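>>> The sequence isn't on hand, but the structure is:
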C-alpha cells in the first residue's frame, strides 16, 4: 500500500464524515480505525476505489461507536442517512481541516500534533516517537486538542498565517523516530499549495525546499555539525534548489511580499552561490531589511547583524548587534563570531564557551565548544592571532 497516497486521503475522508454529521473528534477516530482495516486488507489486494472504501469503512466505524454509546435516536437517524457504497465523494474539505487544526484556541504544540494526526494521517505512536514523548502523553494532547475544536464550525474561513506557522514548526523539528518531520512538512505544504495560490504558502514551500536541499551536507561522517560556509556544496540537492527558486520567483512576481518569501529569498541567495566567498551578502542584508520591516522580529535583526558583518565588516556587524537584547537566543554565539572576525580571539573564545553552556541543542553546543577550544589552543601555542575564523553553523 502506498503510504503517502493513503495519508493524503485522510483529511478528505474526515471532511466527508463531518459533513454527514459526525463531530470532528469522532470522525478523526473513525478514520484512524479505517486505516487499520485498509492495512489488513492490503494482504488481499488494495481496494480499487481507495477513497470510497475508506469513507464507507470509516462511516461504519463511526456508527458502531455511536451505537456503543447507546444513543438510540441518533443511531437511527445516522443509519437511515447512510448512503450506499460507491465512488468516493468529490468535495475536498482538506483546506478547512488545515484551518481547524491550526485554530487559534490551540497551543502551538497541540496544533502541531493535531495537524500531523488529522491532516498528515500519522498515528499517535508515530507522532509521540517523533517528538520523543510517551505515547500516552501525546494521546492526551491530541484528545484535548480534538475536544477544543469539536464545537468549531467546519465551514468558517481560517487563518492561513496560523496554518503556515504550524507547518513551519513541524519542519523545524527535522527528523526523529521513524517519521521524517521535515519531509512530512514539505508534503503537507505541497498539498496546501495545490489548493491555494496564496503567495506566503508558496514562500514557505520554497523556504522548506531550499533548506532541505542542504540537509545531506549539514553533518559530517562523525555526526558533527558542519557550518554553512564549510559544507560540501556538491552534496546539495540541485533539483530541490531549482524547484524552490522557481516557486519563489513565481510568488515574488505577484508583488505581495510576506515574511516567508523574504526568508526564502535569503535561502535562495545562499543556495545560488557557488562558494561561501561568492555569497551576495549585500543583497542578503537588503532582504533582512525587508524581513525586519515586515515582522520586527528580533531573530531577523540578529541574523541581519551577521549579514552586515559579512557585507560591511565585523565592526559594522557588532554595531548592529549592540542594538539588540543580549538575552536573545544565539546572541552570544553571534557576538563570538563577529569578535573573531574583528581580530579579538580571546574575547571570541570566551563568548563561544559561554554560548556553548547556554544552548540546549547538543550538536550546536559541541560545535561552539570546539570553536572555543580551537581559539584557546592557538592562543596558547602562538600567543598571537588565532588564525582564520570559522563561520557560524
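Looks like it came in fine. Because the structure is a prediction, the values reported are computed rather than measured. Numbers count the residues shown, from 1 in each chain.

>>> use CA for all of it now, contacts and neighbours both
OK.

>>> pull the longest helix from the chain.
Criterion DSSP state H: the longest helix present in the chain is helix 362-382.

>>> Report all helices and strands that that helix contacts.
helix 345-358 (3 or more C-alpha pairs under 8 Å, 6 or more residues apart in numbering; DSSP states H and E).

>>> Look at residue 7 and say how many residues are nearby.
Look at residue 7: counted by other C-alpha atoms under 10 Å, it has 17 neighbours.

>>> Can you give the contact residues for stretch 54-74?
If you take C-alpha atoms under 8 Å, 6 or more residues apart in numbering as the criterion, stretch 54-74 is touched by 13, 16-17, 22, 26-27, 29-35, 38, 75, 78-79, 85, 88.

>>> from those, which would you call buried?
13, 16-17, 22, 26-27, 29-35, 38, 75, 78, 88 (16 or more other C-alpha atoms under 10 Å).

>>> Excluding chain neighbours, what is closest to the most centrally placed residue in the chain?
Nearest residue to the geometric centre of the chain (C-alpha atoms, centre = their mean): residue 171, 1.9 Å. Leaving aside its chain neighbours, residue 171 sits nearest to residue 182 (4.3 Å; criterion: C-alpha to C-alpha, 6 or more residues apart in numbering).

>>> want to compare, so here's the second one:
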C-alpha cells in the first residue's frame, strides 16, 4: 500500500499536471486512445514504485517519461501486428525536443490554444467539446466538470466517453486547424475558458479553496485568442469578467488557506491594475452594440463584477443595481446558477425572506449542488429560522466535495449552534 507522502505527491501531480501531460503526449502522438491508457498505466505504476523507490525529484516528468514509453511500446506492438505504423514509431522516438504539431503556419504559436481548438471540433456537440477540452487539456476532473454543468458525475463521464469515442471511431484528427476556422469555434473556446476559470475559483472537489493557476491559464487563453480577434465582443466581455474576479485572488483565503467571504475581504489586497483593466474592457465600445446571447451574458456578469470591484466598502455595494443586472442575466439565460446568484443579491437588497422566496423552484435543477442548501441555510439563519437552517447546513455539508468549502460550512453551522444550543 502506498504511504501517505507518496500517495499525496501522486494525487497532487495528477490533479495539477494531468492536462499538461495529456497535451504533451497528444501533441506528439495524436492518438487519444493510446495517450489516455498510457497515462493511466503510468499513474498505476507510480502508485507502486514511488512507495518503494521514493518520490522522484520531478514527479510530472517521471509520469511523462513512463507514459511516453508506454505509448511507444503500444505503437511497436501495433507495428508488429499490422505493419502499418513503423514510421510513426521512428518519428516519435526521434523527437526529444519540444513537441511539434501539424500546424499550417497561420495560427498563433500557443500549444494550449491549439489543443483546445482540436477538442472543439465542429463534429462534436459544443457542450461535449468544452467538457472534453476541460478534461484532456486543462486537467479538470470529471466530477468537477459535472458540477459545472449541473449534472451527476456518471452522466458527465458518459458524455466525455462518448466524445472521445467519436473522435477515435470517426477518425477526427488531432490536428491544428487553420486560423480561418477560429470564428466557427470561438464560442466553444470562450465557453471552455469560462468554465475553466469557474473551476479555478469554485473547485468542486479537493483541498484547495481556489486554484489560481487554472484561473490564470484560462485568462491567458482568452488573451491569446484576443490577439487574433482583437475586437471580438465575446472575448472582451469575458476577459473583463475574468480580470475583475481574478483581481481579488489574494484576499479570497487567509494565511491558513481558509475561505474569506467577499464582505470580509481586505480590499487593499485586491489588484487595482486588473480592476482598472477589467472596468475599461467592460466599457469597450464593441460591447455597446447588438451582442450574441453568450457575449451579452458575459457582459452582464462583468457589469456585476464592476459593481463589486468599485464599491469602496462592502456596505457601499449597490445591491439594487446588482439585482437589476441579475434580472437582465436571467432574462438572457435563466440558468439555475444565475437564478441562485440573483437570489443572493435579492437577499442583500431586500432581506433574507425575499431571498428565500427567490430560491423557489431551484431544488430540482440543483439537486446535486451544495450551493443551494448552503445559501438557503445562510438566509434561514439570518431570518432566525435556526432549526431549518441547521437542516439545510447538514444537506450542504453532505453534498460538498471541496474540503475548504466544507470546513467553512461546518464553521457556520457550529456558530449557528452557539446561537441556539
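Cool, got the structure. This structure is a prediction, so every number in the text was calculated from the model and none was measured.

>>> Which helix or which strand is home to the counterpart of residue 217 of the second structure in the first structure?
In the first structure, the residue paired with residue 217 of the second structure according to TM-score structural alignment is residue 184. Assigned by DSSP states H and E, residue 184 of the first structure belongs to helix 181-195.

>>> Quick one: map residue 149 of the second structure onto the first structure.
So, by TM-score structural alignment, residue 149 of the second structure is left unmatched.

>>> Next one: residue 149 of the second structure from residue 142 of the second structure, what distance?
According to C-alpha to C-alpha, to the nearest Å, residue 149 of the second structure stands 11 Å off from residue 142 of the second structure.

>>> which residues of the first structure does stretch 386-400 of the second structure align to?
So stretch 386-400 of the second structure sits over residues 345-359 in the first structure, by TM-score structural alignment.

>>> show me the contacts for the residue nearest to residue 171 of the first structure.
Residues in contact with residue 182 of the first structure (C-alpha under 8 Å, 6+ apart) are 170, 171, 172, 173, 174, 175, 212.

>>> how does it look with 7 Å?
Residue 182 of the first structure makes contacts with 170, 171, 172, 173, 174, 175, as judged by C-alpha atoms under 7 Å, 6 or more residues apart in numbering.

>>> Quick check: chain neighbours aside, which residue is closest to residue 51 of the first structure?
In space, and not counting its chain neighbours, residue 51 of the first structure is closest to residue 88: 5.3 Å by C-alpha to C-alpha, 6+ apart.

>>> I figured the one you found hits residue 52, correct?
Yes - in this structure residue 88 of the first structure lies within contact range of residue 52 using C-alpha atoms under 7 Å: 3.7 Å.

>>> shared neighbours of these two, anything?
Common neighbours of residue 88 of the first structure and residue 52, counting by C-alpha under 7 Å, 6+ apart, are absent.

>>> Over in the first structure, tell me which residue corresponds to residue 336 of the second structure.
Using TM-score structural alignment, the partner of residue 336 of the second structure in the first structure is residue 298.

>>> And residue 375 of the second structure, by the same measure?
For residue 375 of the second structure, the aligned position in the first structure is residue 334, judged by TM-score structural alignment.

>>> Give the other helices and strands that the helix or strand harbouring that match contacts.
Take DSSP H and E as the rule and residue 334 of the first structure turns out to sit in helix 331-341. With contacts taken as 3 or more C-alpha pairs under 7 Å, 6 or more residues apart in numbering; DSSP states H and E, helix 331-341 of the first structure sits against helix 314-321, helix 345-358.

>>> Only the buried residues of the first one, if you could.
The reference is to helix 314-321 of the first structure. Buried residues in helix 314-321 of the first structure (16+ other C-alpha under 10 Å): 314, 316, 317, 318, 320, 321.

>>> Repeat that for stretch 325-334 of the second structure.
Buried residues in stretch 325-334 of the second structure (16+ other C-alpha under 10 Å): 325, 326, 327, 328, 329, 330.

>>> Can you lay out the residues you listed as a markdown table showing distance to residue 256 of the second structure?
Shown next, in a markdown table, are those (distance: C-alpha to C-alpha, whole Å):
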| residue | distance to residue 256 of the second structure |
| --- | --- |
| 325 | 34 |
| 326 | 33 |
| 327 | 37 |
| 328 | 38 |
| 329 | 35 |
| 330 | 36 |
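
>>> Are we agreed that residue 155 of the second structure is in a helix?
Yes - using DSSP: H, G, I helix; E, B strand; the rest coil, the secondary structure at residue 155 of the second structure is a helix.

>>> Relative to residue 166 of the second structure, how far out is the nearest residue to it once chain neighbours are set aside?
Of all residues not flanking residue 155 of the second structure in the chain, residue 146 sits nearest, at 7.6 Å (C-alpha to C-alpha, 6+ apart). Distance from residue 146 of the second structure to residue 166 of the second structure, counting by C-alpha to C-alpha: 20 Å.

>>> returning to that earlier point: isn't the residue nearest to residue 155 of the second structure right next to residue 154, touching?
No - Residue 146 of the second structure is beyond contact range of residue 154, at 8.3 Å (criterion: C-alpha under 7 Å).

>>> out of these two, which sits in the busier spot?
Looking at residue 146 of the second structure and residue 154 with other C-alpha under 10 Å, you find the greater number of neighbours at residue 146, namely 20 against 11.
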